[in-house]
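K.L.:
Make a model of this:
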Amino acid sequence: MGNHYKDINTVCNCNKLFNAKTLHPLVSIINLSGKYEEEEIKLNTYSVLIQEHPLLGSGGRKPYDFNAATIFFRSPDKTINIAGEKDCLQSGKLLIFDTDLLCGTTLGKQIKNYTFFKYKPENESLHVSAAELKTIYDCIDNINRELRWGIDKFSSTIISNKIELLLNYCCRFYERQFITRHDAFDETYNTIRNEIDDYMLNGKIHKMGMPCTCCFSRKLNLSSAYINDLIKHESGKDFASYLQIRRIDIAKQMIIENKKSDAYIALALGFGGIANFTKLFMQITGMTTEEYRR
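P.N.:
Down below sits the predicted model:
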């Protein structure tokens, strides 16, 4: 992505850019075809960009990923690339919806749980099969039919419900992509684990406290949201819980291999006291440190 972009602050202005008709001031579905003068735009809305038949490498697509389309998710005030592939005509759709559309709706309460809006577009996008793309386009068509129905007091609720259905399907397809990428993720997962272990063993946890995903995202070139979701998929635990398990695993090694005392471990691993360490050890292992030593 380049450093220059066009700032688009409303749905209506975005429609003007693409010569699309405004059916609702807070949501729009734009058909993409051809090439555009602007390469990047910055939207003050949520956006779902569907690019059909992406080249290998687009959005991080690998040989083991599906190639019917790549889908990019962007939260408000983030840029999106609308230029398409080099020397190729753009083909696909762009769904945009304003945060005001979600006020008082179930999607408004749940939107933060769709963590893929925080993923990096360069290598964490969703790559779908032809069957998955058809399901997504069916959802898009349902939203479009409601837009053409006209605006009334039910519009926001019904449209947001249809967008929520689309996002839930995308959750399903992302889960499938995590499974498809499992073997490739083994190396990434092990790298994350090693980075966490190094953080704890090199004294950073004692000096700086428990790390967050942002401590590793830049080095791994992954978004914090993606790291958390990858950890959850591979381990079944959220990042915070996974950290505690790794911390206790390291403590076990210190007890058995290095013969370290509870006091030493509590200080070295940043537990803030022996009582905190032994309590968490019991919760996770089901035994006291002395029982484990025996």
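K.L.:
contacts, neighbours, all on C-alpha from now
P.N.:
Noted.
K.L.:
Please name the nearest non-neighbouring residue to Glu234.
P.N.:
Tyr189 (7.7 Å; C-alpha to C-alpha, 6 or more residues apart in numbering).
K.L.:
where do the helices sit along the stretch 151-294 of the chain?
P.N.:
For the stretch 151-294 of the chain, applying DSSP state H, counting those that start in this stretch gives helices covering 155-180, 182-201, 204-208, 214-220, 224-235, 239-256, 262-268, 274-285, 289-293.
K.L.:
Any chance of CSV for the ones you listed, columns distance to Lys42 and mean neighbour count?
P.N.:
Shown next, in CSV, are the helices of the stretch 151-294 of the chain (distance: least, C-alpha to C-alpha, whole Å; neighbours: other C-alpha atoms under 10 Å):
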stretch, distance to Lys42, mean neighbour count
helix 155-180, 21, 17
helix 182-201, 31, 16
helix 204-208, 35, 15
helix 214-220, 23, 14
helix 224-235, 21, 18
helix 239-256, 30, 17
helix 262-268, 46, 18
helix 274-285, 46, 16
helix 289-293, 54, 12
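K.L.:
one more, for comparison:
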Amino acid sequence: MGEIKKISTVHDFNELLGVEDQHPLVSIIDFSSYPPRHLFRALLGVYGIYIREDEPQNVVYGTSKYDFLGGTLIAIAPGQISGAVDIGTPVQRKGWALLFDTELLRGTSLAQRIHQYSFFSYEVSEALHMQDTERDTIIACMKQIREELSVPQDEYSRTILVSYIEVLLNYCMRFYGRQFATRRMESKDILIRFERILSDYFDRGEQIEHGLPNVQMCAKRLALSPNYFSDLIKRATGERPHEHIQRFLIERVKKELTERNKSISEIAYGLGFNYTHHLSRLFKKVTGMTPTEYVVALNLK
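P.N.:
The predicted model follows:
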């Protein structure tokens, strides 16, 4: 896979590309403005938003092979691997990049909300495929940031830069929402597979050894990142995957309560709960009744 370079700062990235620093914590790069260079992979210590406008090509990006198309947007968070494997000859890159350091956000409201932009934790195969108008909007935001970087810095510069970055991130959220909405068949298929994973998990008795199913396990079996999986299910059903799992569990509990002559503790341990009171607490949270109250109510009908 080749050497993985370490990029701890925006300056490190600019230096690798031969780009002059305009700001110690922010950089906007129009790749087509620079000569061909060897590709490289790097462990980033900063946030990155990339727009790929190259000809379609199968490259290794991060740890996965992926066929990038023009207008693909990829978001990388600190601690993730970004880039492509060197093919031995310089490549003329096309597209744009925004790099910004967490230090830029320190003390701002965006620093408190940056975790809400869940697409930073999506796998590369879950990248945003932008429509032409969406691509133009994101590039316009990047040009606006670049223009702000070109003027002398003053006491307002940081606030303005953070505001522009937040606008760009909000557009990314909007466009991902459009992508989820236009992929309803994919969402329906994943929801069906999600249900099957839960059913198979209990039918095979995996809960006895591994405990209750969780979002990370389900996402892994669906070959999705937990954040992408969570956002997709939320948009398809109106609830997060962990809420869906809870409802699934409660339906299993109800079935056990009505069909089998078992104590609540036997049901709890049989379904993978560590303690009986964990089941009772969840059951009441979802149904408004304890398991015992539920059984009594059924018998009174």
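K.L.:
Need the TM-score between these chains.
P.N.:
The TM-score (TM-score structural alignment, normalised by the length of structure 1) is 0.84; 289 aligned residues with a C-alpha RMSD of 3.1 Å.
K.L.:
now the helices of the stretch 151-294 of structure 1 in CSV, with distance to Ile143 of structure 1?
P.N.:
CSV is the format used below for the helices of the stretch 151-294 of structure 1 (distance: least, C-alpha to C-alpha, whole Å):
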stretch, distance to Ile143 of structure 1
helix 155-180, 6
helix 182-201, 33
helix 204-208, 48
helix 214-220, 35
helix 224-235, 27
helix 239-256, 35
helix 262-268, 55
helix 274-285, 47
helix 289-293, 58
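K.L.:
Of the ones you listed, which is nearest Tyr114 of structure 1?
P.N.:
Of all these, helix 155-180 sits nearest to Tyr114 of structure 1, with 7.5 Å by C-alpha to C-alpha.
K.L.:
Where does that closest one end up in structure 2?
P.N.:
The aligned range for helix 155-180 of structure 1 in structure 2 is 157-182, by TM-score structural alignment.
K.L.:
re the thing from before, alignment lookup: the residue nearest to Glu234 of structure 1 to structure 2.
P.N.:
In structure 2, Tyr189 of structure 1 lines up with Leu191, judged by TM-score structural alignment.
K.L.:
How much space separates Tyr5 of structure 1 from Asn258 of structure 1?
P.N.:
56 Å (C-alpha to C-alpha, to the nearest Å).
K.L.:
Repeat that for Glu40 of structure 1.
P.N.:
Distance from Glu40 of structure 1 to Asn258 of structure 1, by C-alpha to C-alpha: 55 Å.
K.L.:
and the two? which has more neighbours close in?
P.N.:
Comparing Glu40 of structure 1 with Asn258 by other C-alpha atoms under 10 Å, the one with more neighbours is Glu40, at 19 against 10.
K.L.:
got a list of what that one touches?
P.N.:
Residues in contact with Glu40 of structure 1 (C-alpha atoms under 8 Å, 6 or more residues apart in numbering) are Met1, Gly2, His4, Tyr5, Lys6, Thr79, Ile80, Asn81, Ile82, Ala83.
K.L.:
Give the aligned range of stretch 102-117 of structure 1 in structure 2.
P.N.:
The aligned range for stretch 102-117 of structure 1 is 105-120, by TM-score structural alignment.
K.L.:
what's the straight distance from one end of that stretch to the other?
P.N.:
16 Å.
K.L.:
which parts of it are buried?
P.N.:
Leu105, Leu110, Ser118, Phe119, Phe120 (16 or more other C-alpha atoms under 10 Å).
K.L.:
Quick check: the last one vs Ile81 of structure 2, distance?
P.N.:
Pointing back at Phe120 of structure 2 there. 12 Å.
K.L.:
same thing with the third one?
P.N.:
Counting by C-alpha to C-alpha, the separation of Ser118 of structure 2 from Ile81 of structure 2 is 17 Å.
K.L.:
same check, this time on the fourth one
P.N.:
The span separating Phe119 of structure 2 from Ile81 of structure 2 equals 15 Å under the rule C-alpha to C-alpha.
K.L.:
cool, and the second one?
P.N.:
Applying C-alpha to C-alpha, the value for Leu110 of structure 2 to Ile81 of structure 2 is 23 Å.
K.L.:
try Leu224 of structure 2
P.N.:
Distance, Leu224 of structure 2 to Ile81 of structure 2, by C-alpha to C-alpha: 17 Å.
K.L.:
follow-up on the earlier one: pull the most distant pair out of the buried residues of stretch 105-120 of structure 2.
P.N.:
Leu105 and Phe119 (17.9 Å).
K.L.:
Structure 2: matching residues for stretch 224-233 of structure 1?
P.N.:
Counting by TM-score structural alignment, stretch 224-233 of structure 1 corresponds to 226-235 in structure 2.
K.L.:
Kindly report the same for stretch 244-254 of structure 1.
P.N.:
Counting by TM-score structural alignment, stretch 244-254 of structure 1 corresponds to residues 246-256.
K.L.:
Spit out the contact partners of Ser91 of structure 1.
P.N.:
Counted by C-alpha under 8 Å, 6+ apart, Ser91 of structure 1 has contacts Asn31, Leu32, Ser33, Gly34, Gln51, Glu52, Gly84.
K.L.:
Just to be sure, Leu99 of structure 2 is in a strand?
P.N.:
Yes - per DSSP: H, G, I helix; E, B strand; the rest coil, Leu99 of structure 2 lies within a strand segment.
K.L.:
Hmm, it is touching Ile51, no?
P.N.:
No - using C-alpha atoms under 8 Å, Leu99 of structure 2 makes no contact with Ile51, being 11.9 Å away.
K.L.:
In structure 1, what residue corresponds to Ile138 of structure 2?
P.N.:
Aligning on TM-score structural alignment places Ile138 of structure 2 opposite Ile136 in structure 1.
K.L.:
Just to check, its match is in contact with Leu166?
P.N.:
Yes - contact criterion C-alpha under 8 Å: Ile136 of structure 1 and Leu166 qualify, at 6.4 Å.
K.L.:
Superposed on structure 1, what's the mean shift for the match of stretch 244-254 of structure 1?
P.N.:
Comparison of stretch 246-256 of structure 2 with structure 1 after fitting gives an average deviation of 1.8 Å (mean C-alpha distance after the TM-score superposition for structure 1).
K.L.:
What's Cys214 of structure 1 aligned with over in structure 2?
P.N.:
So Cys214 of structure 1 corresponds to Gln216, using TM-score structural alignment.
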